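# What follows is a protein structure lacking sequence information:
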């Protein structure tokens, strides 16, 4: 595949070391297939979103070199465009979960080679209130773990820092009351986590959702009613061979295209690893809304 004009965005503080070397490597791979490539480094929060919103339609393709947070920011700038460009993700973060859902190699240089193979797929995007997300929306344990991540450990230990934070958070997580309306059906109860997924990976681990989860027009919703390592093990170790039905009564699972989530008190919500939203929240799916270049594994 060849492109007339491409934008390559990379975030100064995102993910792995030797970012400048990585930018040079991926730019070298892309160069023979791109007539004009504009490379922009973002430094401040919101800069990538603003850039994509204001200039995204000027390009045939936008390549995002970074992790899930950088992807989240840029997609929020691209999702509302009338004529959004193709999107190519070049993994450069800690977990790169949405890139994994797209079957993209975790190595940025290899991923750049895969982008040129021209596998284009229309992908669902989740919406939470006035924002969009690619991978997930979550409250409770997942947002608590995100808040508790030690940034120094994140830089030194990478994805292991997420697991350390989760283990530390499990023993301190208190249940909360929730009210949910899913496709018009109302339910309520107590939970320690509510997780609505568009993607299929969390913390580099595959989730037990169908292979077409990014194209089915629905969110995979998990309600975890109590904490415990065995519950996490069931979720993260199961590989779907059809519709997944959890074995534990402490896990509720269903699919929905719309979801209204209320809690007794406002709770911080995690969207793609970013914490800036609180409940209540109204979720929906923008079916096939954006076109992504996918990897060999999709």
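Alright, I've got the coordinates. As the structure is a prediction and not an experimental result, all values here were calculated from the model.

# Going by C-alpha atoms from here, please, whenever you check contacts or count neighbours.
Noted.

# longest strand of the chain?
strand 281-293 (DSSP state E).

# which residues are contacting that one?
Residues outside strand 281-293 that contact it (CA atoms under 8 Å, 6 or more residues apart in numbering) are 79, 84-89, 115, 118-129, 215-219, 257-262.

# Just those residues: which are in helices?
Residues of those located in helices (DSSP state H): residue 115.

# Using ChimeraX, define a selection of the buried residues within the contacts of strand 281-293.
Buried subset of those, written as a ChimeraX selection, criterion 16 or more other CA atoms under 10 Å:
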select :79,84,85,86,87,88,89,115,121,122,123,124,125,126,127,128,215,216,217,218,219,257,258,259,260,261,262
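
# Strands - which of the contacts of strand 281-293 land there?
Per DSSP E, the contacts of strand 281-293 map to strands at 86-89, 120-128, 219, 258-262.

# ok, which stretches of the stretch 101-250 of the chain are strands?
Shown for the stretch 101-250 of the chain, the strands assigned by DSSP state E, counting those that start in this stretch span residues 120-128, 131-133, 136-140, 176-182, 185-191, 193-197, 201-202, 205-206, 219-224.

# out of these, which comes closest to residue 236?
Closest to residue 236 of the strands of the stretch 101-250 of the chain, according to CA to CA: strand 205-206, at 6.2 Å.

# burial count for residue 130?
Residues lying near residue 130 (other CA atoms under 10 Å) number 9.

# try residue 76
Residue 76, neighbours per other CA under 10 Å, totals 23.

# Same list, the strands of the stretch 101-250 of the chain, but as JSON lines with distance to residue 104 please.
Output for the strands of the stretch 101-250 of the chain, formatted as JSON lines (distance: least, CA to CA, whole Å):
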{"stretch": "strand 120-128", "distance to residue 104": "12"}
{"stretch": "strand 131-133", "distance to residue 104": "18"}
{"stretch": "strand 136-140", "distance to residue 104": "18"}
{"stretch": "strand 176-182", "distance to residue 104": "31"}
{"stretch": "strand 185-191", "distance to residue 104": "33"}
{"stretch": "strand 193-197", "distance to residue 104": "18"}
{"stretch": "strand 201-202", "distance to residue 104": "12"}
{"stretch": "strand 205-206", "distance to residue 104": "14"}
{"stretch": "strand 219-224", "distance to residue 104": "21"}
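
# for stretch 71-87, how far is the first residue from the last?
10 Å (CA to CA, to the nearest Å).

# Correction: the previous question concerned stretch 155-163.
14 Å.

# Helices along the stretch 1-150 of the chain, start to end?
Taking DSSP state H, counting those that start in this stretch as the criterion, the stretch 1-150 of the chain contains helices spanning 19-30, 47-55, 68-78, 97-101, 108-115, 141-147.

# try it against this one:
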């Protein structure tokens, strides 16, 4: 596949230590298929979003070299455009969960070659209040885990740091009261985590959601009422064979197109690994909102 004009965005501080080397390699792979390739480094938070919002319509495709946080930022700029470009993700972060949901290889060199094969799909996005998420919105254990990740450990150990943080957090998980309205149906109770997903991966692990979860016009809602290693084992080891029916009574799971979430006190929310939102939140699906280049496994 060839493009007339493409933008390659990369963040100065995002992702793996080898990102600079990756930039040279992937730009060399992409350049022969692009008549005009513009490479821009972003340095400050929000710069990628502003760049995509202001200039995204100039390009046939925007390639994003970075992790889930960089993708989250750029997609929030692209989603507002009347004529958005194609989007290609070049995984350069720790987990690259949304790229995995698109079947893109975690090896950035292989991913760059996949981008040129021309496979593309219109993909659902999630909206939480006025912000877009590609992979998930979550409160409770999920946001506590992200807060507890040691940045130095993350840089040295990569995805293992997420599991270390989860194990450290899970024994201290505090239940919270919630009220949830899902497609008009109201419910309430206590939980240690509410995880509302568009994608299918968390911490590099496939979740037991349907293979078409990025195109089903629904969000996958996972409520964990109690915690423990057996719960994590069921969630992370179940493989989708039809609709998932959790066996553990402490897990509630359903799909919904729109949700209203309230908690007794405002709670910090994790949105694609970024911690800046709080409850309450109104969530919905933007069906087929952006078109992404997909990998060989999608």
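Received it, and whenever you're ready, just let me know what you need. Everything numeric here is computed off the predicted structure, so don't read it as measured data.

# Figure out which of the helices of the stretch 1-150 of structure 1 is closest to residue 276 of structure 1.
Between residue 276 of structure 1 and the helices of the stretch 1-150 of structure 1, the tightest spacing by CA to CA is seen for helix 141-147, at 10.4 Å.

# distance from the closest one to structure 2 after superposition?
Superposing on structure 2 and averaging over aligned pairs (mean CA distance after the TM-score superposition for structure 1), helix 141-147 of structure 1 comes out at 0.3 Å.

# Give me the helices and strands touching that helix, please.
In terms of contact count using 3 or more CA pairs under 8 Å, 6 or more residues apart in numbering; DSSP states H and E, helix 141-147 of structure 1 is assigned the packing partners helix 160-170, strand 193-197, strand 268-271, strand 274-278.

# okay, these in TSV with mean neighbour count and distance to residue 134 of structure 1 next?
Formatted as TSV, those follow (neighbours: other CA atoms under 10 Å; distance: least, CA to CA, whole Å):
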stretch	mean neighbour count	distance to residue 134 of structure 1
helix 160-170	18	19
strand 193-197	24	8
strand 268-271	25	8
strand 274-278	15	12
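
# could you redo these as a markdown table and give each row distance to residue 223 of structure 1?
Output for these, formatted as a markdown table (distance: least, CA to CA, whole Å):
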| stretch | distance to residue 223 of structure 1 |
| --- | --- |
| helix 160-170 | 15 |
| strand 193-197 | 5 |
| strand 268-271 | 14 |
| strand 274-278 | 17 |
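
# among the ones you listed, which is nearest residue 68 of structure 1?
strand 274-278 (8.8 Å).

# now that closest one, how far from the chain's geometric center?
14 Å (CA atoms, centre = their mean, to the nearest Å).

# Report the mean deviation for that strand after fitting onto structure 2.
Mean for strand 274-278 of structure 1 is 0.3 Å (mean CA distance after the TM-score superposition for structure 1).

# residues in structure 2 matched by that strand, start to end?
Aligned using TM-score structural alignment, strand 274-278 of structure 1 spans residues 274-278 in structure 2.

# Name the residues that touch that stretch?
In contact with stretch 274-278 of structure 2 (CA under 8 Å, 6+ apart) are residues 69, 143, 146-147, 266-271.

# do you know how far the closest residue to residue 281 of structure 1 other than its chain neighbours is from residue 272 of structure 1?
Excluding the flanking residues, the one nearest residue 281 of structure 1 by CA to CA, 6 or more residues apart in numbering is residue 261, at 5.3 Å. Applying CA to CA, the value for residue 261 of structure 1 to residue 272 of structure 1 is 17 Å.

# Please apply the same query to residue 130 of structure 1.
From residue 130 of structure 1 to residue 272 of structure 1 the distance is 15 Å (CA to CA).

# sorry, back to before: and residue 6 of structure 1, which of the helices of the stretch 1-150 of structure 1 is closest to it?
Between those, helix 19-30 lies closest to residue 6 of structure 1; by CA to CA that is 9.4 Å.

# I'd guessed residue 119 of structure 2 sits against residue 295; true?
Yes - applying CA atoms under 8 Å as the test, residue 119 of structure 2 and residue 295 come out as touching, 7.2 Å apart.

# residue contacts, residue 75 of structure 2?
Here residue 75 of structure 2 is in contact with 49, 52, 132-134 (CA under 8 Å, 6+ apart).

# Also residue 196 of structure 2?
Contacts of residue 196 of structure 2 (CA under 8 Å, 6+ apart): 136-138, 219-222.

# Alignment lookup: it to structure 1.
Per TM-score structural alignment, residue 196 of structure 2 is aligned with residue 196.

# so what's that match closest to, chain neighbours aside?
Per CA to CA, 6+ apart, closest to residue 196 of structure 1 is residue 221, 4.4 Å.

# mind listing what residue 57 of structure 1 touches?
Applying CA under 8 Å, 6+ apart, the residues near residue 57 of structure 1 are 81, 83-85.

# Identify, from the residues you listed, the entry nearest to residue 3 of structure 1.
Lowest distance from residue 3 of structure 1 to the contacts of residue 57 of structure 1 (CA to CA) belongs to residue 85, with 11.0 Å.

# Was I right to think the closest one contacts residue 55?
No - if you go by CA under 8 Å, residue 85 of structure 1 and residue 55 don't touch, sitting 10.2 Å apart.

# From the centroid of structure 2, which residue is nearest?
For structure 2, the residue sitting closest to the mean C-alpha position, by CA atoms, centre = their mean, is residue 135 at 2.8 Å.

# which residue packs closest to it, ignoring adjacent ones?
residue 199 (4.4 Å).

# so the one you found touches residue 213, yeah?
Yes - shown here, residue 199 of structure 2 and residue 213 form a contact pair, counting by CA under 8 Å, at 6.6 Å.

# and these two? which has more neighbours close in?
Shown here are residue 199 of structure 2 and residue 213; by other CA under 10 Å, residue 199 has more neighbours (31 against 19).

# got a list of what that one touches?
Neighbours of residue 199 of structure 2 in contact, by CA under 8 Å, 6+ apart: 97-98, 101, 134-136, 213-214.
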